[in-house]
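[1] show me the folded form of this:
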Amino acid sequence: MEENQKFSTALSHFILIIGIIIITFPIYYALVTSSQSLQTVLSGKTTLLPGGNFLENYKEIFSTNKNIIQGISIWRLLLNSLIVTICITFGKTIISIMSAYAIVYFKFPFQKTAFALIFLTLMLPIEVRIVPTFQMASSLNFLDSYQGLSVPLIASATATFLFRQFFMSIPDELCEAARIDGAGPLRFFFDTILPLSKTSIAALFVILFIYGWNQYLWPLLITTKQSMGTIIIALTQMIANDGTTPWHLVMGVALIAMLPPILVVVLMQKWFVKGLIDSEK
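    Here you go, the predicted structure:
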């Protein structure tokens, strides 16, 4: 029995190690490529060991060299991405939790119809509604602005649905006790609902941050100025069609673009996992 358990444990660890190697190898290869010269990369002699141009390449990336990212500093691109991501993340969270609170704790005409309409938007990806959304943003003068990059993306049916399911799992006795104590809807929301929703908010924050950071299609459409571009857009613009792509710098920028989402996941991993577990309950 013990031998079977040891074999099962060893097999599980072996499978996990193989999976980790498969997942992390592209990241490692990008790191190795970013530390080598362009001549080495283009010659196809890239090795699996880091090269000697690591500091030189990253110094070039973080400089204001106009040949790297359309004359725009990578700091400006990172700042644009961060501002847009924060606006999308907080906007989605605030609107979703308020919508779910209204649907669960308020009685109004066509209540179920309103939730059904919100839920039906899950079937309409951004590619389907992108033309009318662009026309509306254009009529509001949202082109080449942080409002245009973030406001059309702050509604989230998924987050609303998750908050609704969580609120429905809260015992009705809490709401009745709050009414007996004389608490109104706002006080009940801020004193009871929000503290209970901390883990769910943290879990959604991680998901929505990654969603906002990795946006590509909408920022590509809504912006015409290079100064309003995001790091993801700039990364694709570095890849040329005439064979002059600086792949050593592209790999470095790709790794830099990965750092903020990774940092958020690492710092909020405990809250993220706890939020998912509590949501399942």
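[2] contacts, neighbours, all on C-alpha from now
    OK.
[3] tell me who's in contact with residue 218.
    Neighbour list for residue 218: 130, 149 [criterion: C-alpha atoms under 8 Å, 6 or more residues apart in numbering].
[4] what about residue 166, how many neighbours?
    19 (other C-alpha atoms under 10 Å).
[5] for the nearest residue to it once chain neighbours are set aside, helix, strand, or coil?
    Spatial nearest neighbour of residue 166, chain neighbours left out: residue 279 (6.0 Å); criterion: C-alpha to C-alpha, 6 or more residues apart in numbering. Recorded secondary structure, residue 279: helix (DSSP: H, G, I helix; E, B strand; the rest coil).
[6] and residue 279, how close does it get to residue 255?
    32 Å (C-alpha to C-alpha, to the nearest Å).
[7] quick check: residue 238 touching residue 251?
    No - counting by C-alpha atoms under 8 Å, residue 238 does not reach residue 251; the two are 10.4 Å apart.
[8] separation between the residue nearest to residue 166 and residue 199?
    From residue 279 to residue 199 the distance is 8 Å (C-alpha to C-alpha).
[9] the two: which has the busier surroundings?
    Neighbour totals were compared for residue 279 and residue 199, and residue 199 leads with 21 against 18 (other C-alpha under 10 Å).
[10] where do the helices sit along the stretch 101-250 of the chain?
    Applying DSSP state H, counting those that start in this stretch to the stretch 101-250 of the chain gives helices spanning 111-120, 130-139, 146-150, 157-168, 172-180, 185-188, 194-196, 198-213, 217-222, 231-237, 247-267.
[11] so for the longest one, what gets flagged as buried?
    For helix 247-267, the neighbour count (16 or more other C-alpha atoms under 10 Å) marks 247-255, 257-258, 260-261, 265 as buried.
[12] now the fourth one
    Along helix 157-168, these residues count as buried under the neighbour rule (16+ other C-alpha under 10 Å): 157-167.
[13] another for comparison:
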Amino acid sequence: MRYRRPGLDVATHVILIIGALIFMLPVLLALMASTHTLPSLLSGGLALLPGSEGLDHYIQLLTQPAGGVAVPTWRLMLNSLIMALGIAVGKLTISIIAAYAIVFFRFRFRMLCFWLIFVTLMLPVEVRIVPTYGVVADLGLLNSYPGLILPLIASATATFLFRQFFLTLPPELLEAARLDGAGPWRFFRDILLPLSKTNMAALFVIMFIYGWNQYLWPLLAASDADYATLVMSLRRLTIAQDGVPPWQLATTMTVLALLPPVAVIVLMQRWFVKGLVDSEK
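    From the prediction side, this is the model:
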């Protein structure tokens, strides 16, 4: 039931619009600043209107190296995209298989395995960065896509969420699948995966953004410019040249770094919201 209160509806929409504008203000300022020249930005005041450069800075970054970055930005975006997709797909694959084994298979130390996975939530990447770097270096995976992706694909959070969802499924579903002659693989492929689509979509968006925004690990694992990511290269671009960092290019790269995550959220918004609030989970 929805109450009709025109005054409350108007006040709610006004608050939402103000909140959206507050959140969007830094993005709008970066977008406007990317169209100005460096002297214009240094002259004082906020860049609230488009400048005279238009898309020139975007074309410059996408087609040629700039500042302290040794490769064009399109290559950085490609590296970041490969890393983000690899992390998102890897996390989903490992997590759903691990949750499936924990919930539907009966073996010794099953719950111990689950709690060992869950306890890794207390060990973020920053805590285990030194031993992780040592293992990757010993395996010869530095400056490679596997070296960027593999250390980050384990996810206790996704495993826990899939486990909780699987526990809500009625036991009769498994019994019916057995009566129909479905083995473990067929039950997983034909029943569990279709039922988990909304959960997978919501987690994919979260994991993609997590992978795209990685800074510390690519900074250590990718000393070669050919494997550098966009987020880590943004810091190198702000290194001062002749005393003045190229802020007009830094804001341009910032806007470019926002585009893929925003595109993923817009394209998967319906599935993302449904996966978070669906009452049938």
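[14] how near is the closest residue to residue 272 of structure 1 other than its chain neighbours to residue 268 of structure 1?
    Spatial nearest neighbour of residue 272 of structure 1, excluding adjacent residues (C-alpha to C-alpha, 6+ apart): residue 203 at 4.1 Å. Computed as C-alpha to C-alpha, the residue 203 of structure 1 to residue 268 of structure 1 distance reads 8 Å.
[15] likewise for residue 160 of structure 1?
    Here the criterion is C-alpha to C-alpha. By it, residue 160 of structure 1 lies 21 Å from residue 268 of structure 1.
[16] and residue 209 of structure 1, by the same measure?
    Here the criterion is C-alpha to C-alpha. By it, residue 209 of structure 1 lies 11 Å from residue 268 of structure 1.
[17] the two: which is more packed in?
    Higher neighbour count among residue 209 of structure 1 and residue 268: residue 209, with 22 against 16, using other C-alpha under 10 Å.
[18] what residues are up against the more buried one?
    85-86, 88-89, 261.
[19] now with 7 Å, please.
    Residue 209 of structure 1 makes contact with 85, 89 under the criterion C-alpha atoms under 7 Å, 6 or more residues apart in numbering.
[20] check residue 153 of structure 1 too.
    Residue 153 of structure 1 neighbours (C-alpha under 7 Å, 6+ apart): residue 88.
[21] and the gap between it and residue 117 of structure 1?
    As judged by C-alpha to C-alpha, residue 153 of structure 1 and residue 117 of structure 1 stand 17 Å apart.
[22] one more: residue 266 of structure 1?
    According to C-alpha to C-alpha, residue 266 of structure 1 stands 35 Å off from residue 117 of structure 1.
[23] repeat for residue 32 of structure 1
    Plainly put, residue 32 of structure 1 is 49 Å away from residue 117 of structure 1 if you go by C-alpha to C-alpha.
[24] show me which of those two is the more surrounded one.
    More crowded of residue 32 of structure 1 and residue 117, by other C-alpha under 10 Å: residue 32, with 22 against 11.
[25] quick one, what contacts the nearest residue to residue 246 of structure 1 once chain neighbours are set aside?
    Excluding its sequence neighbours, the residue lying closest to residue 246 of structure 1 (C-alpha to C-alpha, 6+ apart) is residue 38, at 6.4 Å. For residue 38 of structure 1, the contact set (C-alpha under 7 Å, 6+ apart) comprises 246-248.
[26] which of the three states applies to residue 81 of structure 1?
    Following three-state DSSP, we place residue 81 of structure 1 in the helix state.
[27] tell me which residue is most central in structure 2.
    Structure 2 has residue 209 as the residue nearest its centroid, 1.4 Å off, counting by C-alpha atoms, centre = their mean.
[28] alignment lookup: that residue to structure 1.
    Counting by TM-score structural alignment, residue 209 of structure 2 corresponds to residue 210 in structure 1.
[29] and the one in structure 1 that sits across from residue 162 of structure 2 in the alignment, what is it in contact with?
    Mapped onto structure 1 by TM-score structural alignment, residue 162 of structure 2 lines up with residue 163. When contacts are counted by C-alpha under 7 Å, 6+ apart, residue 163 of structure 1 is found next to 97, 100.
[30] run the last query once more with 10 Å
    Contact analysis of residue 163 of structure 1 by C-alpha atoms under 10 Å, 6 or more residues apart in numbering lists 93, 96-101, 104, 157, 169, 197, 200-201, 204, 279.
[31] ditto for residue 237 of structure 1
    For residue 237 of structure 1, the contact set (C-alpha under 10 Å, 6+ apart) comprises 68-70, 231, 245, 250.
[32] hmm, back to that, dump the buried residues of helix 157-168 of structure 1 into a markdown table; add distance to residue 14 of structure 1 as well.
    As requested, the buried residues of helix 157-168 of structure 1 are arranged in a markdown table below (distance: C-alpha to C-alpha, whole Å):
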| residue | distance to residue 14 of structure 1 |
| --- | --- |
| 157 | 39 |
| 158 | 36 |
| 159 | 36 |
| 160 | 40 |
| 161 | 38 |
| 162 | 35 |
| 163 | 38 |
| 164 | 40 |
| 165 | 38 |
| 166 | 37 |
| 167 | 41 |
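[33] hang on, the earlier thing: among the buried residues of helix 247-267 of structure 1, which one sits closest to residue 189 of structure 1?
    Set against residue 189 of structure 1, the nearest of the buried residues of helix 247-267 of structure 1 by C-alpha to C-alpha is residue 265 (27.6 Å).
[34] for the residue nearest to the closest one when sequence neighbours are not counted, give its distance to residue 66 of structure 1.
    Excluding the flanking residues, the one nearest residue 265 of structure 1 by C-alpha to C-alpha, 6+ apart is residue 206, at 6.4 Å. Distance from residue 206 of structure 1 to residue 66 of structure 1, counting by C-alpha to C-alpha: 34 Å.
[35] those two: who's more crowded?
    Shown here are residue 206 of structure 1 and residue 66; by other C-alpha under 10 Å, residue 206 has more neighbours (21 against 10).
[36] I figured residue 238 of structure 2 hits residue 244, correct?
    Yes - using C-alpha atoms under 10 Å, residue 238 of structure 2 is in contact with residue 244, at 8.8 Å.
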